[in-house]
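1. Fold the following, please.
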Amino acid sequence: MRLGVTMFATDLAMPVQDLAAAAEERGFDSLYLPEHTHIPVSRRTPPAGGQAELPEEYKRTLDPLVALSFAAAATRRLRLGTGILLAAQRDPIVTAKALATLDHLSGGRVVVGVGFGWNVEEIENHGVPYGRRRAVARRNVLAMRAFWRDEVASAEGLEPSWSWPKPAHDLPVYLGGAAGPKLFAHIAEYGDGWLPIGGKGVKDALPALREACEKAGRPEAARVIPFGTRPTREKLDHLAGLGVEEAVATLPSGPADVVLPVLDEYAALLEAMS
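-> Prediction:
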């Protein structure tokens, strides 16, 4: 079982480059960073986590691609993930270029976790109707994959174009979201796996995910990476028994004296399992 970590990187939290170096030194496989472009103060949308108030870190989130470039420079083998990138809120041409550049410069270490978003007003501020966010995210991811893959890339709404650099490897795209036919259809069509939050319910959902991917002729896309979990030996053993090879553990968003003790706790769990 490989274990990665994720943290809300903010202007008040432990510097990303320091966290990345500490994670690599302790044997972690990856670092994933989330994205919120901004948080409208109207707060029409209640927090996705069910909190009474939206946690402060949502307002202060760093751009994940810029932050991951600092993580790349501070490490040599740590994989660099977005967890998650809000594809419907991004220009696909610019984002494809940024991700390809990061992968090129880091020696092929980028992983692209994509989500559809939950904050209605944030999404609408990008000119995307909330009910269209899945369709727009799909269009944008397909466009990015074309830019990464093809010498002359074509996609919906874009004329045939050149764009370099190409990524150093085939960038895996994992989709986040709740289990269900809509999400699994997206994964089967254009994803490489599923990022379920926490990992609860994976056992029950796996047959439907595998069926959707097999019907699409892409059984390899039924990979599962439980995301933002709080790992225990029992939980990781359970996931391994389901065929899960990687999980991503959540870290608090805070300074080093808050983050490092939790990172050390997870590192001790890793060592006990080795």
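2. contacts and neighbour counts: CA atoms only from here.
-> Will do.
3. what ranges do the strands span in the stretch 101-250 of the chain?
-> Along the stretch 101-250 of the chain, the stretches classed as strands by DSSP state E, counting those that start in this stretch are 110-115, 153-155, 158-161, 173-176, 193-195, 227-229, 246-250.
4. one more to line up against the first:
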Amino acid sequence: MRLGITMFATDRAMPPHLLAREAEARGFGSLYLPEHTHIPTARLTPPPTGEETLPEAYARTLDPLVALAGAAVVTGRITLGTGICLLAQREPIVTAKAIATLDRMSGGRFALGIGYGWNVEEAADHGVPWRRRRAVVREHVLAMRELWTRDEASFEGEFARFEPSWSWPKPIGRVPVLIGGAAGPTLFAHIAEYGDGWLPIGGAGVRQALPRLREACEAAGRAPVPVIPFGTVPTARKLDHYASLGIEQVVLRVPAGDRDEVLPVLDAYAESYLT
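-> As a prediction, this is how the structure comes out:
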């Protein structure tokens, strides 16, 4: 089983490029970083963590694409991904250019993990119509695919549109789009239409959800896509359970701390699960 890591990268945590180098040296296969552009101080949306107060780290996250560019130049093997990118809040033409650039800088090692978001106030500041955010994300992905794959690209949608245009660089290969979110028919329909994998946060309930995901892919005329439990706190039993389901990659959570806090966790994970 291929194991990766994710950390809530902030200006107070271990720098992501150093984390990426240390993770690669220990044999981990990927590093994923999350995204929040900002956190409005007056909020109505409850924290997704179940805590009364949202942890400060949410307001201190680094831009994941910039941070992963730094990681790209000091590593040569591991996958570098967003986990997750709030694509409804990003302008697709600029984002497509940034991702293509990052993919080339990394030698084709970028993976685009995306989600629909949970913070209503954050999305509102970006002009995202909350009840239509899934449709916004879908169009942004489809528009970016056009820019990545066609020499002369155009797109006409409700939330994204551009006339026939040239845009280089192109990614080295197909940028995998991994969609995060809770199991359900809407999510699985989106994965089957335009996704390349599912990122179930934490991984709870995967066994029960797998048949429904396979059915959605079959209905769309596709083969089953990879399932990558994300942000998992590992145990040997949990990883064995995932392996029994045919899961080949799991992304483990490490604390958003400094080097002295993070490296012992990496060492413990490596010793327990990579040997």
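5. Drop the TM-score for these two in here.
-> Laid over one another, the chains give 0.97 as their TM-score (TM-score structural alignment, normalised by the length of structure 1), with 271 aligned residues with a Cα RMSD of 0.8 Å.
6. mind checking which of the strands of the stretch 101-250 of structure 1 is nearest Leu269 of structure 1?
-> Comparison of the strands of the stretch 101-250 of structure 1 against Leu269 of structure 1 by Cα to Cα identifies strand 246-250 as nearest, at 11.5 Å.
7. Contacts for the next helix or strand after that closest one next, please.
-> Sequence order places helix 256-273 as the next helix or strand after strand 246-250 of structure 1, per DSSP states H and E. Residues from elsewhere that reach helix 256-273 of structure 1 (Cα atoms under 8 Å, 6 or more residues apart in numbering): 3, 13-14, 23, 26-28, 231-233, 251-253.
8. In CSV: those residues, plus neighbour count.
-> CSV is the format used below for the contacts of helix 256-273 of structure 1 (neighbours: other Cα atoms under 10 Å):
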residue, neighbour count
Leu3, 21
Ala13, 20
Met14, 21
Ala23, 22
Arg26, 15
Gly27, 16
Phe28, 22
Pro231, 19
Thr232, 13
Arg233, 12
Leu251, 20
Pro252, 18
Ser253, 19
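9. So which of those residues belong to helices?
-> Secondary structure from DSSP state H places Ala23, Arg233 of those in helices.
10. What is the nearest of the contacts of helix 256-273 of structure 1 to Tyr174 of structure 1?
-> Leu3 (16.1 Å).
11. tell me the SS of the equivalent of Ala48 of structure 1 over in structure 2?
-> Using TM-score structural alignment as the criterion, Ala48 of structure 1 maps onto Pro48 of structure 2. Counting by DSSP: H, G, I helix; E, B strand; the rest coil, the backbone at Pro48 of structure 2 sits in coil.
12. so how many other residues sit close to Pro48 of structure 2?
-> A count of neighbours around Pro48 of structure 2, defined by other Cα atoms under 10 Å, yields 10.
13. Pro47 of structure 2 now?
-> The tally of other residues near Pro47 of structure 2 (other Cα under 10 Å) stands at 14.
14. Show me which positions of stretch 134-153 of structure 1 end up buried.
-> By neighbour count with 16 or more other Cα atoms under 10 Å, stretch 134-153 of structure 1 contains the buried residues 134, 136-149, 153.
15. what do you get for stretch 226-242 of structure 1?
-> Pro226, Phe227, Gly228, Thr229, Arg230, Pro231, Leu236, Leu239.
16. same question, stretch 181-195 of structure 1
-> So stretch 181-195 of structure 1, judged by 16+ other Cα under 10 Å, has buried residues 183-195.
17. so it corresponds to what in structure 2?
-> Under the criterion TM-score structural alignment, stretch 181-195 of structure 1 matches residues 185-199.
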